[in-house]
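Q: Got a predicted structure plus its sequence, pasted below:
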Amino acid sequence: MDHLKRLLIAAINERSGHQVGSDELIRTALDALIGGVDTPALRQLAGLTRGEEPEAHDLFEQVIHELDLAPSLPDHPADARWVLIRWWCRLIVDGDLSPVEGGQRISTMWSEVGYADAIRPIVGAVSQWEDWTEHYDVARETCAEEIVAAAQQLLDRT
């Protein structure tokens, strides 16, 4: 996966309240730096030692701004959630986030966006994937494919 996309995924996770571990931020920064991405904060983040890990999240916020990775989220919580949902759908469709992981993240926000009908197919496919047994008439992978299709439909509508 492209180093900027890995940084973007970490930024989305951070902005959505799914805090990424300091060690993962440092490793992602180091990989990006080795891969040719370079900013002052990225260099600092990549060079943190275990004792400096508490600084990782603040430095990562600087990286986000230096690379303009994630636009500011809207102030209204429901609007911000829709931005995150669309980000996750884009990552799912582009193959940069597993359909199941992305679908689960979207499903956790379903109640927070008023059980919107646009998300129902994703939630349903995630539920089928989670409840799947070998006795089902369809392959488990079909559930993941349905998540991708539902994410694309949501993006097509917005």
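A: Yep, that arrived. Numbers count the residues shown, from 1 in each chain.
Q: hey, let's count contacts and neighbours off CA atoms from now on
A: Noted.
Q: So Leu91 is in contact with Glu101, correct?
A: No - using CA atoms under 8 Å as the test, Leu91 is too far from Glu101 to be in contact (10.6 Å).
Q: Comparing those two, which residue is more hemmed in?
A: For Leu91 and Glu101, the more surrounded residue by other CA atoms under 10 Å is Leu91, and the numbers stand at 20 against 14.
Q: Next, find the distance separating that one from Leu4.
A: Separation of Leu91 from Leu4 (CA to CA, to the nearest Å): 12 Å.
Q: go on, Asp117?
A: Asp117 is 32 Å from Leu4, by CA to CA.
Q: Would you mind telling me which of those two has the busier surroundings?
A: Higher neighbour count among Asp117 and Leu4: Leu4, with 17 against 12, using other CA under 10 Å.
Q: Put this next to the previous one:
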Amino acid sequence: MHGMDAVVAIGLIRMAAADRVLAPWQRPSDERLVQLGLDALLADVEAPSLALLAGLGRNEYHEAPELFERVLEELGLLPLMPEDLAEARWIVALWWARRILERDLDPLCGAKLIRLEVAAELDYPDILQPIVDLAMMIEPLDDQAQNQGNVRGDVIAAAQAFLNAETHRRDSA
């Protein structure tokens, strides 16, 4: 994933750790845990078990949950604290918004990710509402390619507005 740094990688790991308590079909797959390990390793996150997790072959994916748990412990991410998880979600939302602007993430996909993985988990904060509203419009548009271009442009504008607002908020804090 382009432009991922250690802070974003750890944010994604925190989010996956929180999702482990969900129903089995909603939990991150073993393959996803290995990919998170690889992304974190490439982002220069350091934990002794991270290379083991990232290096698992397909026939070893069943070992991923145990190694992921070790990585969480080694990074000091346990116990998961609600405020840490909320901050992780904000960090990841900002990263996805930047990737949308850099054309590194499809705006429709990015809007859906921000809506489902961040906004829904943070009780739909006002600053994300424009992206959420656009993400909700996307589903019916899936069959109407000509209208997707308009929504893509709107998502890019909403992502820019979100980044500008967050930069202003952080600068004035």
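A: Cool, got the structure. For clarity, every value in this text was computed on a predicted model and none was experimentally measured.
Q: how close does the residue lying farthest from the centre of structure 2 sit to Gly153 of structure 2?
A: The centre of structure 2 is farthest from one residue, Gln146, which by CA atoms, centre = their mean lies 28.1 Å away. As judged by CA to CA, Gln146 of structure 2 and Gly153 of structure 2 stand 12 Å apart.
Q: next one: Trp90 of structure 2
A: 22 Å.
Q: Neighbour count for the two, which is higher?
A: Taking Trp90 of structure 2 and Gly153 together and counting by other CA under 10 Å, Trp90 has the greater number of neighbours (19 against 13).
Q: now that one, nearest residue through space, not along the chain?
A: Closest residue to Trp90 of structure 2 apart from its sequence neighbours, by CA to CA, 6 or more residues apart in numbering: Val118 at 7.1 Å.
Q: so what's the nearest residue to Met4 of structure 2 once chain neighbours are set aside up against?
A: Sequence neighbours aside, Ala43 is the residue nearest to Met4 of structure 2 in space, at 6.1 Å (criterion: CA to CA, 6+ apart). Listed by CA atoms under 8 Å, 6 or more residues apart in numbering, the contact set of Ala43 of structure 2 reads Met4, Asp5, Ala6, Ala9.
Q: Check Arg70 of structure 2 too.
A: By CA under 8 Å, 6+ apart, the residues touching Arg70 of structure 2 are Ser49.
Q: all helices for structure 2, in order.
A: Secondary structure of structure 2 (DSSP state H): helices at 6-19, 30-42, 50-54, 64-74, 82-101, 107-113, 129-141, 145-172.
Q: Ok, which of these comes nearest Leu122 of structure 2?
A: helix 82-101 (6.9 Å; CA to CA).
Q: and the closest one, how far out from the chain's middle?
A: 6 Å (CA atoms, centre = their mean, to the nearest Å).
Q: Trace Arg152 of structure 2 over to structure 1, please.
A: Mapped onto structure 1 by TM-score structural alignment, Arg152 of structure 2 lines up with Glu141.
Q: From Ile119 of structure 1, how far off is its match?
A: 20 Å.
Q: In structure 2, what residue corresponds to Asp58 of structure 1?
A: Correspondence of Asp58 of structure 1 to structure 2, assessed by TM-score structural alignment: Glu66.
Q: ok, that match - contacts?
A: Contacts of Glu66 of structure 2 by CA under 8 Å, 6+ apart: none found.
Q: Relative to Phe162 of structure 2, how far out is it?
A: On the measure of CA to CA, Glu66 of structure 2 and Phe162 of structure 2 end up 37 Å apart.
Q: just Met81 of structure 2 next, same as before
A: Taking CA to CA, one finds Met81 of structure 2 at 25 Å from Phe162 of structure 2.
Q: between the two, which one's more packed in?
A: Taking neighbours as other CA under 10 Å, Met81 of structure 2 and Phe162 compare with Phe162 leading, 21 against 11.
Q: Trace the more buried one over to structure 1, please.
A: Per TM-score structural alignment, Phe162 of structure 2 is aligned with Ala151.
Q: The residue nearest to Asn13 of structure 1 when sequence neighbours are not counted: how many residues sit nearby?
A: Nearest non-adjacent residue to Asn13 of structure 1, counting by CA to CA, 6+ apart: Gln19, 6.2 Å away. By other CA under 10 Å, 13 other residues sit near Gln19 of structure 1.
Q: Hmm, Gln19 of structure 1 is touching Ile9, no?
A: No - using CA under 8 Å, Gln19 of structure 1 makes no contact with Ile9, being 11.4 Å away.
Q: quick one: the residue most central in space within structure 2 from Leu80 of structure 2, how far?
A: Centroid-nearest residue in structure 2: Val92, 4.7 Å away (criterion: CA atoms, centre = their mean). Going from Val92 of structure 2 to Leu80 of structure 2 by CA to CA gives 17 Å.
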